[in-house]
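1. 3D model of this:
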Amino acid sequence: MKADPTVQATLLQLAEVDAEIGRIDHQRRTLPEHQQLADAEQRVGQARDAVVRAETRAGDLDRDIARIERDVDGVRTRTEKDKSLLAGSGVGAKQATELQHELDTLARRQGVLEDEQLGVMEEREAVGTELEHARAELAEAETAVTAVTERRDAADGDLDISRAGRDRARGELVAALPDELLADYERLRASGRVAAGALREMRCGACRLELDRTFLSQVRGKPADDVVHCEECGAILVRGA
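-> Below you'll find the predicted structure:
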């Protein structure tokens, strides 16, 4: 393949632009905000789980409190009824003894229920505090997600501007290259290698390796418009750059 030496020199500019594009893409992939956002989202998930657990426990305790209150009300109602019967006329000794025994039993039952109620209410208060804390953690985590997302989007926007500039420069350089030479360059670039490098003294500018003297002698003996490739990495060697 042949190409004017000045056209071949354009490949060096293209390779540099492609290297810059690669750096921009790498920077985009490795933005610290990506990991920060993942950590913040994980924290949100954990905070939401904590809120759900606390809300579930609070709901269970509220139902327990309501049940105990109904039981206490039932005991009080029965106690008032028995007291009325006991205070009424026409109550025999046996019935009075039975009513008093039942009142004693109801009093003990009420004491047990009120103790249970107190314990459940104390636990409910603690769970309420836990729930408030969990909700505050969730709000803080969601705020962090918003802040990190904004920073990531801002960084992405800056990189988009840089990438757009490099894409325009690449388009101008590509337009100046012959189809065959460009195809050769793109084939090499598609393999993940640096596709073109300047030959400086005895080194390839693409792979930075020192080249064999015999190979260099052969290259230097070729016409200036011959397109030659590095024997080490295969990149297009641009001579006289």
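2. please make it C-alpha for all contacts and neighbour counts, starting now.
-> OK.
3. any idea how far the residue most central in space within the chain is from Ile24?
-> For the chain, the residue nearest the mean C-alpha position is Ala38 (1.8 Å; CA atoms, centre = their mean). Computed as CA to CA, to the nearest Å, the Ala38 to Ile24 distance reads 21 Å.
4. swap in Thr143?
-> In terms of CA to CA, Thr143 sits 28 Å off from Ile24.
5. quick one: distance of the helix ranked longest in the chain to the chain centre.
-> Secondary structure of the chain per DSSP state H: the longest helix is helix 93-175. Distance of helix 93-175 from the chain centroid (CA atoms, centre = their mean, to the nearest Å) equals 20 Å.
6. please name every helix or strand in contact with it.
-> With contacts defined as 3 or more CA pairs under 8 Å, 6 or more residues apart in numbering; DSSP states H and E, the packing partners of helix 93-175 are helix 5-29, helix 32-87.
7. which other helices and strands contact the longest one?
-> To tie it back to what came earlier, the one meant is helix 32-87. helix 93-175.
8. run through who's touching the very next helix or strand once past the helix it packs on.
-> Next helix or strand after helix 93-175 toward the C-terminus (DSSP states H and E): helix 179-190. Among residues not part of helix 179-190, those counted as contacts by CA atoms under 8 Å, 6 or more residues apart in numbering are Met1, Ala3, Leu11, Val174, Val194, Ala195, Ala196, Gly234, Ala235, Ile236.
9. quick check: of those, which lies closest to Asp64?
-> The closest of those to Asp64 turns out to be Val194 (CA to CA; 71.7 Å).
10. so the closest one sits against Ala235, correct?
-> Yes - Val194 lies in contact with Ala235 (CA atoms under 8 Å); the separation is 6.6 Å.
11. to check against the first, give me the structure of this:
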Amino acid sequence: MNADTATQLRLLDLQAADTSLEQLAHRRRSLPELAALAERTSAAQALHDEVVDARTSLDDIATDQKRVEADVETVRARTTRDEARLQTGGLPSRELESLQHEIATLARRQSSLEDDVLEIMERAEQAESALTDAQRKHDELDVEITDLQRRRDAAFAEIDAATAARTPEREGIAAGIPTDLMALYERARAHSGTGAALLRQRRCEGCHIELSGSELAAARRADDDTVLRCENCRAILVRTAESGL
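-> Next comes the predicted model:
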């Protein structure tokens, strides 16, 4: 394939534009804010689950506390009733003994239930503390996430603006290159990431490998309009006064 020197030199401008666009795309994909956002979002979801679990635990504890407190009130009411019967007097000795035994049993039951209430209240305090801690951490993460999103969006806007400015330049260069040469360039770029590279001091600037003796001899013999390829990376080699031929 042949192309005049000026057209081959334009391939270097095209490669520079493509390299710039690829760098912008890579920067957009690999912004540190993206990884930080993913990590913070995952942590926030875990903390959200902790908050939900803590609230559920508090609800369950409150239900347990109401049940036990209701049992305490039932025992107290029964004790009050039994004590009132005891004070009325006139009970047969057997019934009196049974009533006194029941009052003692109720007292033990009430004491046990009141201990249960205290234990439940301690559990509620611990659950409330866990909820407060998880909610605080979640709120702090929300602030971090909002800041990271702001920084990400600002970086996206900057990158997108640079891409929007560079793209028409690339399209303009490509429009001035013959179709067959452009197709060769695109195939080379698909192969190694470099479509065209400067031959500088007998070294391909695409793969940074020096041409072999036979390659150099072929390059020296080639006409100026002959399109050369790097045998290693397959990029189009563009010759200039710096090529060292």
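12. superposed, what's their TM-score?
-> Superposed pair, TM-score by TM-score structural alignment, normalised by the length of the first structure: 0.93. Supporting alignment: 241 aligned residues with a CA RMSD of 1.6 Å.
13. looking at the contacts of helix 179-190 of the first structure, which are in strands?
-> Ala196, Ile236 (DSSP state E).
14. ok, and the most crowded of the contacts of helix 179-190 of the first structure?
-> Counting neighbours by other CA atoms under 10 Å, Ala196 comes out on top of the contacts of helix 179-190 of the first structure with 30 neighbours.
15. so it sits right up against Val238, yeah?
-> Yes - at 7.1 Å, Ala196 of the first structure and Val238 qualify as touching, with contact defined as CA under 8 Å.
16. distance of Ala107 of the second structure relative to Leu86 of the second structure?
-> 15 Å.
17. stretch 130-143 of the first structure vs the second structure, average distance?
-> Compared with the second structure after fitting, stretch 130-143 of the first structure deviates on average by 1.4 Å (mean CA distance after the TM-score superposition for the first structure).
18. please apply the same query to stretch 115-123 of the first structure.
-> Taken over the aligned residues, the distance from stretch 115-123 of the first structure to the second structure averages 1.2 Å (mean CA distance after the TM-score superposition for the first structure).
19. so which residue of the first structure lies furthest out from the middle?
-> Residue farthest from the centre of the first structure, counting by CA atoms, centre = their mean, is Gly90 at 79.5 Å.
20. for that residue, helix, strand, or coil?
-> Secondary structure state of Gly90 of the first structure, per DSSP: H, G, I helix; E, B strand; the rest coil, is coil.
21. give the contact list for the residue nearest to Cys230 of the first structure when sequence neighbours are not counted.
-> Spatial nearest neighbour of Cys230 of the first structure, excluding adjacent residues (CA to CA, 6 or more residues apart in numbering): Leu237 at 5.9 Å. Taking CA under 8 Å, 6+ apart, we find Leu237 of the first structure in contact with Ala196, Gly197, Ala198, Leu199, Cys204, Gly205, Val227, Val228, His229, Cys230.
22. isn't the third one up against His229?
-> No - using CA under 8 Å, Ala198 of the first structure makes no contact with His229, being 10.7 Å away.
23. what residues does stretch 148-155 of the second structure touch?
-> Against stretch 148-155 of the second structure from outside (CA under 8 Å, 6+ apart): Arg28, Leu31, Glu33, Leu34, Ala36, Leu37.
24. pull out the buried positions in it.
-> Within stretch 148-155 of the second structure, the residues scored as buried using 16 or more other CA atoms under 10 Å are Leu148, Gln149, Arg152, Ala155.
25. now swap in stretch 67-74 of the first structure and tell me
-> Residues of stretch 67-74 of the first structure classed as buried: Ile68, Asp71, Val72 (neighbour count, 16+ other CA under 10 Å).
26. quick check, nearest of those to Glu132 of the first structure?
-> Nearest to Glu132 of the first structure among these, with distances taken as CA to CA, is Ile68, at 24.8 Å.
27. for Thr10 of the first structure, which non-adjacent residue is closest in space?
-> Closest to Thr10 of the first structure by CA to CA, 6+ apart is Leu173, at 6.9 Å.
28. wait, what's in contact with the one you found?
-> Thr10, Gln13, Leu14.
29. let's see that with 10 Å instead.
-> By CA atoms under 10 Å, 6 or more residues apart in numbering, the residues touching Leu173 of the first structure are Val7, Thr10, Leu11, Gln13, Leu14, Val17, Asp167.
30. what does Arg40 of the second structure align to in the first structure?
-> Under the alignment (TM-score structural alignment), Arg40 of the second structure pairs with Ala40 in the first structure.
31. how far away is its match from Val238 of the first structure?
-> Taken as CA to CA, the span from Ala40 of the first structure to Val238 of the first structure is 49 Å.
32. compare these two (neighbour count), which wins?
-> Ranked by neighbour count (other CA under 10 Å), Ala40 of the first structure and Val238 place Val238 first, with 28 against 23.
33. how close does the nearest residue to the more buried one once chain neighbours are set aside sit to Glu123 of the first structure?
-> Spatial nearest neighbour of Val238 of the first structure, excluding adjacent residues (CA to CA, 6+ apart): Ala198 at 4.6 Å. According to CA to CA, Ala198 of the first structure and Glu123 of the first structure sit 77 Å apart.
34. higher neighbour count, these two?
-> Ala198 (21 against 15).
35. so the more buried one: helix, strand or coil?
-> strand.
36. show me the contacts for it.
-> Counting by CA under 10 Å, 6+ apart, Ala198 of the first structure touches 8-9, 11-12, 204-206, 208, 235-241.
37. which one of these is nearest Gln117 of the first structure?
-> Checking the contacts of Ala198 of the first structure against Gln117 of the first structure with CA to CA, the nearest one is Ala206 at 80.0 Å.
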